[in-house]
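1. Dropping a prediction and its sequence here:
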Amino acid sequence: MKSVVVFCGSSEGLEREYTAQAYALGRFLAKQHIRLVYGGAKIGVMGKIAQGALDVGGTVIGVIPEFLKKKEVFHDSLSRLIVTQNMHERKLKMHELSDAIIMLPGGYGTLEEFFEMLTWSQLGLHQYPIGILNTNGFYDELLAMLRKMVGKGFVAQESYTMVMEDTDIEKLIDKMENYRPLPLPKWINKEQL
């Protein structure tokens, strides 16, 4: 992995561990010479992961749509800030700049970004490793819901196993570094991509 896009909240949440682990992940990625791509804000969980990487000399690229630039208070000390026209362009640019995906605690926007990238993987549009840093069990219920989708026949077991999860940063990164993508689903061929 050379460049990881991290989806996370522009709020800090109610538990200090959310921002503390985000800051630690930023530091860890930078020390591993892995570039951080994220939503561009200097507030919330987003701000902490960026600051963690920047504090140890990491490369951090923020991608933010014009209409959120002021609302989310963009980080003005980044290696690079890319301003897009809209949310769709933002996600596409984040995808283009990364080769792996991690989700930290966040809200609706975090889930929406993560699930679009997960869907793209399921459809064979990319083969990036996809991870959830499950801080303090934040995503336990979400993971249970995904297992329910498998059990009820809406998600294939193979698609479920595309998502790697851990509460420990180093263990999650190790899983992602060792990820081997599954073959394309039988109902998609390379000519369709």
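-> Nice, I can see it.
2. going forward, measure contacts and count neighbours with C-alpha atoms only.
-> OK.
3. Show me where this structure has its helices.
-> Taking DSSP state H as the criterion, the chain carries its helices at 16-31, 44-54, 66-69, 87-96, 108-122, 140-151, 157-160, 169-177.
4. In addition, the following structure is provided for comparison:
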Amino acid sequence: MKELTKICVFCGSSDGNDTAIVEAAEKTGKLFAEKKITLVYGAAKIGIMGVLAKTTLDNKGQVIGIIPEFLKKKEVVHLGLTKLHTTKNMHERKLKMHELSDGFIALPGGMGTLEELFEIMTWLQLGLHQKPIGLLNVNGFYNDLLKLLETMVRKGFLSMDNYELLLVDTTIENLLEKMHNFKAPDIPHWLNKDRT
């Protein structure tokens, strides 16, 4: 069982139009603060990202933000965080998120959220890390994505083992429990000596 003291959350920089998603972000922030889990996220003060950070901080939790310089200049950065890291670009941002976090959760979001989720999933699949990855499926938001992944399995483009690496739940409490109990797969033998 992995101790999860810092979790990176990928989520939208927009508010969306489903209040259940905002409520899920608030619940996540409160639970992180209560469980002394440091939130690692993209450092924005807007959208679901902003709701999550504000709620965590309002409940006396710790929040680490990581933002590339070009976004910082657009004045979307949250200036009241526990700690703020500025990176040169988006790729460096994701490397820093990976370095600082014990696990990852995707809340609802847009293309950026999906891009972050699938890159960190690919790294796990390749054995580049052994950290749990959770998908919080709020109000059926990710139902179609999960159906697509099932199609990938049926069509032979995704193994069932790799499909099952993604931990999915509809409540943050149950998702954290699944992440806590996650057992990483063995690193493929052909990657052992060549990993960077």
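-> Looks like it came in fine. Computed from a predicted structure; not experimentally measured.
5. Please identify the deepest-packed of the helices of structure 1.
-> Comparing those by mean neighbour count (mean count of other CA atoms under 10 Å), helix 44-54 comes out on top with a mean of 26.
6. Identify all contacting residues around it.
-> By CA atoms under 8 Å, 6 or more residues apart in numbering, the surrounding residues in contact with helix 44-54 of structure 1 are 8-13, 18-20, 22-30, 36, 38-42, 59-60, 75, 78, 105-106.
7. what about 6 Å?
-> Here helix 44-54 of structure 1 makes contact (CA atoms under 6 Å, 6 or more residues apart in numbering) with 8, 9, 10, 11, 12, 19, 22, 23, 26, 27, 30, 41.
8. counterpart of it in structure 2, which residues?
-> Counting by TM-score structural alignment, helix 44-54 of structure 1 pairs with residues 47-57 of structure 2.
9. mean offset of that stretch relative to structure 1 (after superposition)
-> Comparison of stretch 47-57 of structure 2 with structure 1 after fitting gives an average deviation of 0.7 Å (mean CA distance after the TM-score superposition for structure 1).
10. before we move on, back to that, so which pair among the contacts of helix 44-54 of structure 1 is furthest apart in space?
-> Farthest-apart pair in those is 11 and 30; separation 22.6 Å (CA to CA).
11. returning to that earlier point: which one of the helices of structure 1 lies closest to residue 191 of structure 1?
-> Proximity to residue 191 of structure 1 (CA to CA) singles out helix 108-122 among those, at 15.9 Å.
12. what's that closest one packed up against?
-> Counting contacts by 3 or more CA pairs under 6 Å, 6 or more residues apart in numbering; DSSP states H and E, helix 108-122 of structure 1 packs against no other helix or strand.
13. In structure 2, which residues correspond to it?
-> Here helix 108-122 of structure 1 aligns to structure 2 at residues 111-125, judged by TM-score structural alignment.
14. Then stretch 14-33 of structure 1?
-> Going by TM-score structural alignment: stretch 14-33 of structure 1 matches residues 17-36.
15. okay, now residue 135 of structure 1: neighbour count?
-> 21 (other CA atoms under 10 Å).
16. What residue in structure 2 is paired with it?
-> Residue 135 of structure 1 maps onto residue 138 in structure 2, by TM-score structural alignment.
17. Look up the closest residue to residue 76 of structure 2, ignoring the ones flanking it.
-> Nearest residue to residue 76 of structure 2 in three dimensions, chain neighbours excluded: residue 44, at 5.4 Å (CA to CA, 6 or more residues apart in numbering).
18. Show me what residue 153 of structure 1 aligns to in structure 2.
-> Using TM-score structural alignment, residue 153 of structure 1 pairs with residue 156 in structure 2.
19. burial count for that match?
-> Residue 156 of structure 2 has 10 neighbouring residues, counting by other CA under 10 Å.
20. Likewise for residue 184 of structure 1?
-> 16.
21. what about the nearest residue to it once chain neighbours are set aside, distance to residue 185 of structure 1?
-> Distances taken as CA to CA, 6+ apart place residue 124 nearest to residue 184 of structure 1, at 5.7 Å, with adjacent residues excluded. Residue 124 of structure 1 is 7 Å from residue 185 of structure 1, where distance means CA to CA, to the nearest Å.
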